[in-house]
Every structure is written in C-alpha cells, then in structure tokens.
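S.K.: no sequence on hand, only this structure:
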C-alpha cells in the first residue's frame, strides 16, 4: 500500500491517493482534479474508487467529477442527503479496492454523518480521518448549526477515541484538515505525518480523559471562520462540476476603468509593497500567496463579479485557487496606462516616533484583539470591513494586523473608499519592542 498526498496549502487541506500498485482509491479530492489525474497517470494506477469523508464546508469537492471521468465508485455516506447518484456507504461496511480492504467507520462530530476510512493491506493500516482525528486536535464542531455545537463536540470526542481504539498504534494517520485550515480546532498542527500511536500521547482529544473539560475547552477556543463556508456544503450536496480554469482574454485598460467607475471589484495580485507604492485608484490589494483564497473569499461580497490584474502566472494560479471555493470564471484585466496613486507603509518604529497617537485600526479577528491590543485601537476584523467601513473613525488611519498581510487588504479597501491611510506592515509581536502598548 502506498499513500500519496496532494497538498492544497492555500486552504490548509490535503487529499490522498492510496494504491496497491495497480488500482487506487482517492480520498477527499479538491475540485481541480487534474492534479489527481496527473499523479495517477504518472504512477500508472487506475482510479476505481473515490471517497468523501464528509460533505465539506471549506471547499468544493472534485469527487463527483473525478468518479464520473474514471467510471469509479463514488463513496459518500448513505445517511447524507445529496442530489446525485453515488455508492452509499454505511459505518462498518467494507469493500475491496484491488488488493486493499477499505472499511468505513462512523466518526460524527465535524459533521453529523462524518466517516473515516481504514485501509488495510498486507498487514498495514492507513487511517483517512477527514475532519475527525487531526494531528494534535480534531475538526471544528460549529459548522453545522450553532445549536448542534455542544452535541457534535461530544460526538467528536467519542469518535476520535473510538477510531483510535479500532486500529493499531502504528497505523498511519491521514487527515484532510489541520494544516492551516479554518476547519481545524484547538492546537492542530501541520506536521508532515503521524501515526495513531503518536496521537494517543499528543492529541488532546485522546489525552484529556474528562469529556466535559474537553468540550468546554474546544468550544471556548473556537474562532471566526470564513463566511464563504456557508455556501460550500449546499454546493457540495448538489454536486459541483468541473471547474473552468481557462484564462480569459484580458479586458483593455479602458474597460477596467469603466468597471472601477461603476464600483466593481478589481483585485490587484501584486505584493502589498508594490501596491502601496503605486496602484490604480479603486483597485483592491489581495497579494497572491497561500492566504489569497481564504481572505479574498472571506472579505469581498460573495457572488459579486471580480476582475484580476497581475502577472500572468499569478492570474492563472489565482483562477485555479478561486475555483476551489466556487468563485467561477473571474475576469482578467490590464491597467497599463491608467493613472496611479499610492499610500504610505510604516512599521511600529514609525508609530512609536510620533508625538501623538493617530487613529489606529486593528483588523485582526476579535479573539486576537481581546488577547492583546494597543490602547485606543478600534477593532473591525478584516472580514467585516466592507460592511462596516463607515464605522472607522475619521482622520488618517494607521491599519495593522498580525503580519501586515490582512492590513494590506484593509488599507486598500480604506483607500478605495477615499480615506487617508497608512499601512502598518509589521509583525504584531514586535510592537512591544518599540514601547507600544
């Protein structure tokens, strides 16, 4: 048995292809399935089964389309209400995938009908735990419904322990979430790999023997999650098709200006440093990188058209990334020749050198602000800023976050709205080094 990992660092998730040298099972594939198909072709294995551990809340699945293309059985929990044909699988059910045996295990908690899959081959076990048992923690339990969080947290605790008890200590563990995904909770880590035995000594779901303490602690530490999550499960229940990853013909600069004049969302993918130095008025800075998808999807109004401007490679990659959260066929534009503007970037040393305290806007999450903030700083989390931009106090605004990334997006939104802004592009942990409190 060989397990191949397909990382999606932009969303903090992993998909898996497990094979016996001839046939393969794919677990929790992302929507851009060409990555899976290229891997299978390179390995010379045939995809005969595709499995979902749960109906995902943080991305659109490629499972249905992958199964269709390869005439593979699509394993989805029998209890799930979905709008497409699949191979319903129930807890305790086993099936053969080539010379491997795949057994479904009930692991409710992250979602109500969550399944884990235990794959056995020649005396070895591999556990595909989805959003149940993660490295160091478990999947969050507040994504189904607020009134179900407590009961699902109890279920998650019991599921994780039951799953660990069912398999050997040396069984390798392969979660879908926990690598920066907001679907994880508590002290989840992004470790390269782990075993169930290691988790028995390191995972708080397995080391905390007081269920109520675990429940209280997990719920108390749940933080805000991206607003686009609300759209993922309904779309996954309907069954997403293949994404269109075609890069469209770029709009001419005049057409981009028309979009801006009409209040459209034009997203500049360049670095926040380059954007601050010079950009077309009205554009929004969302620097392309691992955080791009999450914060664009969380910050800009869902469903409104967007147009991307930037280097060709970044545009191509951004179109792929956005397809994973259902942002379909964004436009592409050119801005050459259009007049530019800019704003200041500063560090904590610049703020400390001022004789007065300017308007400070902290765009970190509310829990981050509560944990420590500068005296007098207003807190409007980045994901609320478009809706609450009128609440920002008057005057020149110095905007900060934890690293400068979110503050760069926020500064561009404020500048778009006509505000004088200074982007504090510095690490939050360094503020105290400059005597700021």
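M.R.: That came through, no problem. Note that the coordinates shown come from a computational prediction; the quantities given were computed from them, not determined experimentally.

S.K.: use CA for all of it now, contacts and neighbours both
M.R.: Noted.

S.K.: touching, residue 384 and residue 295? I think so.
M.R.: No. Counting by C-alpha atoms under 8 Å, residue 384 stays clear of residue 295, with 11.4 Å between them.

S.K.: okay, the two: which has more neighbours?
M.R.: More crowded of residue 384 and residue 295, by other C-alpha atoms under 10 Å: residue 295, with 20 against 15.

S.K.: from residue 134, how far out is that one?
M.R.: Going from residue 295 to residue 134 by C-alpha to C-alpha, to the nearest Å gives 23 Å.

S.K.: tell me where the stretch 201-350 of the chain has helices.
M.R.: 204-207, 211-220, 229-238, 253-261, 272-277, 292-299, 312-323, 348-352 (DSSP state H, counting those that start in this stretch).

S.K.: for the second one, which outside residues touch it?
M.R.: With contacts defined as C-alpha atoms under 8 Å, 6 or more residues apart in numbering, helix 211-220 is touched by 149, 150, 153, 154, 157, 185, 186, 204, 205, 208.

S.K.: quick one: which of the residues you listed is nearest residue 43?
M.R.: Residue 43 has its nearest neighbour among those in residue 185, at 34.3 Å by C-alpha to C-alpha.

S.K.: list the contacts for the residue lying closest to that closest one once chain neighbours are set aside?
M.R.: Closest residue in space to residue 185, ignoring its immediate chain neighbours: residue 140 at 4.8 Å, by C-alpha to C-alpha, 6 or more residues apart in numbering. Going by C-alpha under 8 Å, 6+ apart, residue 140 touches 109, 110, 131, 183, 184, 185, 222.

S.K.: which ones are touching the third one?
M.R.: The neighbours of residue 131, taking C-alpha under 8 Å, 6+ apart as the test, are 53, 54, 110, 114, 138, 139, 140, 175, 176, 177, 183, 184.

S.K.: can you tell me how far it sits from residue 151?
M.R.: Where residue 151 is concerned, residue 131 sits at a distance of 16 Å (C-alpha to C-alpha).

S.K.: second one coming, line it up with the first:
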C-alpha cells in the first residue's frame, strides 16, 4: 500500500489516501475533495471507501460529497448514529481493498464514537488514529459535554482514554506507523508534536500517555490545562454527523461586490486584509481577522469570535483572495452565514488609532492594558503587571469589563490576535482611543 498524507496547515489537519492497487481509501478528508480526486487521477485509481474516525469538531469533512460524486462507501462507527448512508465499522469489522486489509478498533477517549483504522498488507501495519492518539499526546476528552447532539462527560471519556491507551493498543506491533488527524497547532489536544507520523514503538517510549500507569494520575494530567473550546466546535460535530453539502454549490451564490465604496453597514464585517491595510481604512462594524497566509489561523479565530448562525460579511484583499476566502470559511461550515464579500474602492474609510510607542513606554500607568492571550499563556506570566486579562475568544462577551477612563492598549503574544482584539474593542468602545500594541509586544517578553 502507498499512503499519501495531505496537510491543511491553518487547521493543522492531516488527511490520508491509501492506494491499494487501483483503488483508494480515504481517511478523514477535508471539506474540499479536489486534491483527493487529482491524486486518484494521477494514479489511474478509483476512490472506493471513506473512513471517518469520528464526527470532527474542528473542521467539516467532505465524506458525503465524495460518496455522491464517486460512489465510495462511507464507514463510521455505529456509535456515531450518522444520518448519512454508511456502513458501520467497529471492533472486529473487516474491509478488504485490493491487497490491503482494513480493520476497526473502537478507541473512545476523545469522543465516545472514535475508531482507529488499522491497515495491513503483508508485514506492514498503519494506524489511522484520528484524534485518539497524536504524536506526543492524546486527544482531549472535554469536547462532547457541550459539542454536538451526542453528549459525554469529560471524566468518563478520560477514563475511556486510559483504557484505550493501556489496553486496546496493546497487541499492535511496535513497527506500526501512527498517522494522526492533527499535529501541533490544533485545539483537539494540548502538547502534540508537529510531526505527521511516528512508530507505535516510539510513542510507547516517548508519549506521556503510554508512560502513566496510574489511572488517576493519567486522568488528572489529561484534564489539566486543556485549551479553550471555540464556538464552532459543536456546530461542526453536528454537520459531520449529518454530512455537509457540496462545497462548490454551497459557496456559489454568495454575492461578491468589487470596489465597494459604501462606508456604513449594519452587517458585522470580517475584514481579512493585513493589519496595516485595515488600520489605514476600513468599513464600520469591522473586525480584523487576517487570512492571507497559511500561518494565519483564520478559521480557528473566525469560529472563536463569530458564533454559529451569526451572519456577517467579509472584506477581501482582491478578487482572487475573495475566492480563496470562501473556501476557507467553508472549512468550518460558516459559508451559510456569509451575506456578502467585498473588495474596497475609493472612500474616506475609518482609520485606526496609532499608538505612540514612546509615550506608552514612558507612562504605562496612563493606559488600560488588555492582555487577550489564552488562559494558559497568562498563567505562565504577564508582560505587564497590571494588565486586564480577557482571552480573545471571550472578548465580545466581556467587553463591559474594560474601563474607559484611560486610552486602551490591546496586546497578545506576537501581533496577529491583537489586530483582531483591538478592532473588536474599538468597535464597542468609542469613549477613548483604542490601540494595538502589535509586534512591539516582543520588546516586553
């Protein structure tokens, strides 16, 4: 078998195509299936199966679209209660594709319905572990309390994860290759490696989960200091349980307005241009969530700041960027919330207040400083002793906590989040200037 790993870096997502002669099985495909179709054409092969390790919280899968367009059989655990046409795939179930044998292991812990796909050919074994086993970590167990229709308590799932790691994986060989669905940067775990694969033997040596034999200690470590849960996670679980609509059809009718010159808008505007362009001029009601580079975690922050079913419009850099933006929004299933997408024409747009760094450094007490980093970051240490800490994903709901008797300076750890945070604060607070410290925060680390 030949295994092709695909990576979508903004969501730290890995998906897989397993070439079995002239047939292909996919594991946990992303929203846009084009790359899988191109891979199939390059190898003169047919996609015949799609395995879903669980209903994903952090991205929308294209499994239903692939089924409709290729006829591929969809496989998922019976515990999912999937609403799309599928075959159940649980402990003991076997699927033979070419010379490759696929078997299922129920591996609950991240979710109650998680499975690991075991692919074997001759002496080779590959483990597609979904969000159960990562490189260097295991999946977080706290997403299903409030995410999706199928609820499960974090303590119960943490206990299930302990059993999965200490019992279920026991008989598998050390030379089995582990292929997870996420790497570093995903919010589905806390300390995973950026590596895309490892051997099971290496994980048994180096992954804390295989080296914590006491159940209580395992659970305490697993539950401690997990990242925040974005608004969109539960929404995506339900989309994936039902099966998402065709990508191109779902974005085809979103209106595009080129060179728009209307300043006023009642819509919430998500302006995705670089911060310099945003600060030089933007529409009213705008939040600056940049989406021009792979390292811009646009999808994560869009789904953390904007709630599911909350309508918004977007500003793009240019026409080509507008097309790319629609695809990125659809990665988390938010395309149905987009009312319109704009590029900006000539207008005396709203300009952001620019911080005088010299004055700021000389008199920090003259400013209200808002630290919008995550809780784990601020617990590790503040850059400014008297900073008010409100994580970015909570900022809209907690804006009333920010005093307005002094100018406000917003900072994060490097500048990307503070561009968004300062634009949110400036939208809500008009009584005093609101500034973005930007990358100047590096001088205070």
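M.R.: All right, it came through fine. Note that the structure is a prediction, hence the values are computed from the model and not measured.

S.K.: which of the contacts of residue 131 of structure 1 fall within strands?
M.R.: residue 175 (DSSP state E).

S.K.: closest to residue 99 of structure 1 out of the contacts of residue 131 of structure 1?
M.R.: Distance to residue 99 of structure 1, by C-alpha to C-alpha, is smallest for residue 53 among the contacts of residue 131 of structure 1, at 21.2 Å.

S.K.: the closest one and residue 16 touch, don't they?
M.R.: No. Counting by C-alpha under 8 Å, residue 53 of structure 1 stays clear of residue 16, with 11.5 Å between them.

S.K.: joint contacts of these two?
M.R.: What both residue 53 of structure 1 and residue 16 touch, as defined by C-alpha under 8 Å, 6+ apart, is the set 27, 28.

S.K.: of the two, who's got more company?
M.R.: residue 53 (27 against 24).

S.K.: what's the closest non-adjacent residue to that one?
M.R.: Leaving aside its sequence neighbours, residue 53 of structure 1 sits nearest to residue 115 (C-alpha to C-alpha, 6+ apart; 4.9 Å).

S.K.: same question for residue 160 of structure 2.
M.R.: According to C-alpha to C-alpha, 6+ apart, the nearest residue to residue 160 of structure 2 is residue 109 (4.9 Å).

S.K.: surely the one you found and residue 168 touch.
M.R.: No. When contacts are counted by C-alpha under 8 Å, residue 109 of structure 2 is not listed as touching residue 168 (11.5 Å).

S.K.: who has more neighbours, those two?
M.R.: Just comparing residue 109 of structure 2 and residue 168: by other C-alpha under 10 Å the higher neighbour count belongs to residue 109, 30 against 15.

S.K.: what about residue 130 of structure 2, how many neighbours?
M.R.: Residues near residue 130 of structure 2, counting by other C-alpha under 10 Å, number 28.

S.K.: wait, isn't it in contact with residue 118?
M.R.: No. Assessed by C-alpha under 8 Å, residue 130 of structure 2 is found out of contact with residue 118, at 11.3 Å.

S.K.: distance from the longest helix anywhere in structure 1 to structure 2 after superposition?
M.R.: Scanning structure 1 for the helix with the most residues, using DSSP state H, yields helix 149-166. With mean C-alpha distance after the TM-score superposition for structure 1, helix 149-166 of structure 1 departs from structure 2 by a mean of 2.0 Å once superposed.

S.K.: just checking, what packs against that helix?
M.R.: helix 204-207, helix 211-220 (3 or more C-alpha pairs under 8 Å, 6 or more residues apart in numbering; DSSP states H and E).

S.K.: can I get the ones you listed in TSV with distance to residue 35 of structure 1 and mean neighbour count?
M.R.: Converted to TSV, these look like this (distance: least, C-alpha to C-alpha, whole Å; neighbours: other C-alpha atoms under 10 Å):
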stretch	distance to residue 35 of structure 1	mean neighbour count
helix 204-207	33	20
helix 211-220	34	15
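
S.K.: so which of those comes closest to residue 412 of structure 1?
M.R.: In terms of C-alpha to C-alpha, the element of those nearest to residue 412 of structure 1 is helix 211-220, at 32.9 Å.

S.K.: quick one on the thing from earlier: give the contact list for the residue nearest to residue 53 of structure 1.
M.R.: By C-alpha under 8 Å, 6+ apart, residue 115 of structure 1 lies in contact with 52, 53, 54, 77, 91, 104, 105, 106, 107, 108, 129, 130.

S.K.: what about 6 Å?
M.R.: 53, 105, 106, 107 (C-alpha atoms under 6 Å, 6 or more residues apart in numbering).

S.K.: so what's the first one up against?
M.R.: The neighbours of residue 53 of structure 1, taking C-alpha under 6 Å, 6+ apart as the test, are 114, 115, 116, 130.

S.K.: from residue 168 of structure 1, how far off is the first one?
M.R.: Residue 114 of structure 1 sits at a distance of 21 Å from residue 168 of structure 1 (criterion: C-alpha to C-alpha).

S.K.: between the two, who's got more neighbours?
M.R.: For residue 114 of structure 1 versus residue 168, neighbours defined as other C-alpha under 10 Å are more numerous around residue 114 (28 against 14).

S.K.: isn't that one right next to residue 55, touching?
M.R.: No. Between residue 114 of structure 1 and residue 55 there is no contact under C-alpha atoms under 6 Å: 7.9 Å.
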